[in-house]
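A.B. asks: predicted coordinates and the sequence they were generated for:
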Amino acid sequence: MIDRRHLLIAGAATVTALGGTRFAMAQATMSRITAYGFSFPALKGGDIRLVDSVGKPIMIVNTASQCGYTPQYAGLQNLWSEFHGQGLMIIGVPSNDFGGQEPGGTTDIAETAEHQYGVTFPIAAKAVVRGPNAHPFYKWAAAERPKDLPGWNFHKYLIGRDGYIAEVFPSAVEPGDTRVKTAIGRALLVT
């Protein structure tokens, strides 16, 4: 015959174990990393800390100076001019990962972005955006959206106000595309 005390103790242990599991699952969900946990070295020194844009949408774009998509710098600058005052942050991340189309250094990158295309949004130092040596943000983005990895230069991640990837736009989607502007508008409205 089973002693009632043993049955109650076993039941309490089961409830505690289940509650502990639920607590651990809830805690893991609550502490899930957001984009705000990352930063990029800035092209001209210092850091571009995403945490400085908490609660604001951020568009992160891997760029290159010698690519057929390089004129998208102008479209990104137009987005910056149109939406930055409402809270949008744009960060260009130069990368030599695709076709060796960003072979230059800081001066060359600045010449293309700032002087040829009039870019005033932040530009990071050159970074790796794919593979095992990718910048931590790009590793995080690959884990978050494994089917939406950068396939070429000017791949766009739109981070929502919650710090998670809201939309992804491949290279061929121009910054001025209605889909991009609509997604940005939606991200700016979400509270």
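C.D. replies: Great, that's in hand. Numbers count the residues shown, from 1 in each chain.
A.B. asks: hey, let's count contacts and neighbours off CA atoms from now on
C.D. replies: Fine.
A.B. asks: how about the strands in the chain?
C.D. replies: Secondary structure of the chain (DSSP state E): strands at 39-41, 47-49, 58-63, 89-94, 156-159, 165-169.
A.B. asks: can you list contacts of the last one?
C.D. replies: Under the contact criterion Cα atoms under 8 Å, 6 or more residues apart in numbering, strand 165-169 has outside partners 35, 141, 144-145, 148, 155-160, 180, 183, 187.
A.B. asks: compute the distance between residue 36 and residue 49, please.
C.D. replies: From residue 36 across to residue 49, the span is 8 Å (Cα to Cα, to the nearest Å).
A.B. asks: which one of those two is surrounded by more residues?
C.D. replies: Neighbour count, other Cα atoms under 10 Å: between residue 36 and residue 49, residue 36 has more, with 21 against 16.
A.B. asks: is that one in contact with residue 51, as I believe?
C.D. replies: Yes - with contact defined as Cα atoms under 8 Å, residue 36 and residue 51 form a contacting pair (4.5 Å).
A.B. asks: mark which of the contacts of strand 165-169 are buried, thanks.
C.D. replies: Buried subset of the contacts of strand 165-169 (neighbour count, 16 or more other Cα atoms under 10 Å): 35, 141, 148, 155-160, 180, 183, 187.
A.B. asks: switch those residues over to a markdown table; also include distance to residue 88.
C.D. replies: Shown next, in a markdown table, are the buried ones among the contacts of strand 165-169 (distance: Cα to Cα, whole Å):
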| residue | distance to residue 88 |
| --- | --- |
| 35 | 14 |
| 141 | 19 |
| 148 | 22 |
| 155 | 17 |
| 156 | 14 |
| 157 | 13 |
| 158 | 10 |
| 159 | 10 |
| 160 | 10 |
| 180 | 12 |
| 183 | 11 |
| 187 | 9 |
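A.B. asks: wait, which of the residues you listed is closest to residue 69?
C.D. replies: The closest of the buried ones among the contacts of strand 165-169 to residue 69 turns out to be residue 155 (Cα to Cα; 9.9 Å).
A.B. asks: tell me the contacts of that closest one?
C.D. replies: 61-63, 168-171.
A.B. asks: the structure to be compared is supplied as follows:
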Amino acid sequence: MGIYDFKVMDRKGNEVSLSEFKGKVLLIVNTATGCGFTPQYKGLEELYQKYHDKGLEILDFPCDQFGHQAPGDDDEIHEFCTMKYHTTFDQFKKIDVNGENAIPLYNYLKEQKGFTGFTGVKGALMKTVVSKFDPDYENNPNIKWNFTKFLVDREGNVIDRFESTVEPKKIDDKVAGLL
């Protein structure tokens, strides 16, 4: 099974086959509107504007599993993102990324690329926070927090995983290299 075999729900509840994105570079992100990393929406939109015409698609999956930081329904979340951060990339239905209700796409992504480590100034804080609810976090592939990003090449291969502490501007070169 590959990435193009999965189906997801758009924010209106319509089924979308990821096969619609064949030939595109994908950045798949679980997001939240009330998180310390929420300003990454700005960087994601900048990447999207810079590279969309060259084949980049950003697939935004709101997730409320980390500190209840994605309250509201799908329309409220979408309105927040478009009003505050002027996002124009695809936003899908709110999902779970871990546990028994995790959507199959995220189970697949985690199988392809496990945890890569927290970095930067916020890395030490994230290690402290995450270790409280997941003492073995370094050794399992679960999504640790909001704004974990998966980079998929034009052939559907999951190339890289970037944890929440990695700002979108830090992956510009990797995205550009796949376009």
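C.D. replies: Yep, that arrived. Keep in mind that this is a model prediction, so the values were computed, not measured.
A.B. asks: TM-score for this pair?
C.D. replies: The TM-score (TM-score structural alignment, normalised by the length of the second structure) is 0.81; 154 aligned residues with a Cα RMSD of 1.3 Å.
A.B. asks: before we move on, the earlier item: and the two most separated of the contacts of residue 155 of the first structure?
C.D. replies: The span of the contacts of residue 155 of the first structure, defined through Cα to Cα, is set by 63 and 168 at 15.0 Å.
A.B. asks: the two: which has the busier surroundings?
C.D. replies: For residue 63 of the first structure and residue 168, the more surrounded residue by other Cα under 10 Å is residue 63, and the numbers stand at 33 against 20.
A.B. asks: any idea what the more buried one aligns with in the second structure?
C.D. replies: In the second structure, residue 63 of the first structure lines up with residue 31, judged by TM-score structural alignment.
A.B. asks: please apply the same query to residue 170 of the first structure.
C.D. replies: Alignment note (TM-score structural alignment): residue 170 of the first structure maps to residue 163 of the second structure.
A.B. asks: what about residue 42 of the first structure, neighbour count?
C.D. replies: By other Cα under 10 Å, the residues close to residue 42 of the first structure number 19.
A.B. asks: any chance of the strands of the first structure in CSV with distance to residue 19 of the first structure as columns?
C.D. replies: Listed next are the strands of the first structure as CSV, based on distance: least, Cα to Cα, whole Å:
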stretch, distance to residue 19 of the first structure
strand 39-41, 36
strand 47-49, 37
strand 58-63, 37
strand 89-94, 41
strand 156-159, 33
strand 165-169, 31
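A.B. asks: distance of residue 172 of the first structure from residue 125 of the first structure?
C.D. replies: From residue 172 of the first structure across to residue 125 of the first structure, the span is 23 Å (Cα to Cα).
A.B. asks: returning to that earlier point: do you know how far the match of residue 170 of the first structure is from residue 107 of the second structure?
C.D. replies: Taking Cα to Cα, one finds residue 163 of the second structure at 16 Å from residue 107 of the second structure.
A.B. asks: more crowded one of those two?
C.D. replies: More crowded of residue 163 of the second structure and residue 107, by other Cα under 10 Å: residue 163, with 21 against 16.
A.B. asks: run through the residues that contact the residue nearest the centre of the second structure.
C.D. replies: Centroid-nearest residue in the second structure: residue 29, 0.9 Å away (criterion: Cα atoms, centre = their mean). Neighbouring residues of residue 29 of the second structure by Cα under 8 Å, 6+ apart: 58-61, 147-150.
A.B. asks: and with 10 Å instead?
C.D. replies: If you count contacts by Cα atoms under 10 Å, 6 or more residues apart in numbering, residue 29 of the second structure has them with 44, 58-63, 91, 146-151, 161-164.
A.B. asks: residue 21 of the first structure now?
C.D. replies: By Cα under 10 Å, 6+ apart, the contact set of residue 21 of the first structure is 15, 27.
A.B. asks: about what we covered before: need the overlap of contacts for residue 36 and residue 51 of the first structure.
C.D. replies: The contact sets of residue 36 of the first structure and residue 51 overlap at residue 163 (Cα under 10 Å, 6+ apart).
A.B. asks: contacting residues for the counterpart of residue 153 of the first structure in the second structure?
C.D. replies: Using TM-score structural alignment, the equivalent of residue 153 of the first structure in the second structure is residue 146. Counting by Cα under 10 Å, 6+ apart, residue 146 of the second structure touches 29-38, 61-67, 69-70, 97, 163-165.
A.B. asks: mind listing the helices for the second structure?
C.D. replies: Ranges of helices in the second structure, per DSSP state H, are 40-51, 74-84, 104-112, 123-133, 172-178.
A.B. asks: who wins for proximity to residue 12 of the second structure among these?
C.D. replies: Per Cα to Cα, nearest to residue 12 of the second structure of the helices of the second structure: helix 74-84, 7.8 Å.
A.B. asks: mean deviation, the closest one versus the first structure?
C.D. replies: Compared with the first structure after fitting, helix 74-84 of the second structure deviates on average by 1.4 Å (mean Cα distance after the TM-score superposition for the first structure).
A.B. asks: just how off-centre is that helix within its chain?
C.D. replies: Put simply, helix 74-84 of the second structure sits 16 Å off its chain's centre (Cα atoms, centre = their mean, to the nearest Å).
A.B. asks: good, wrapping up.
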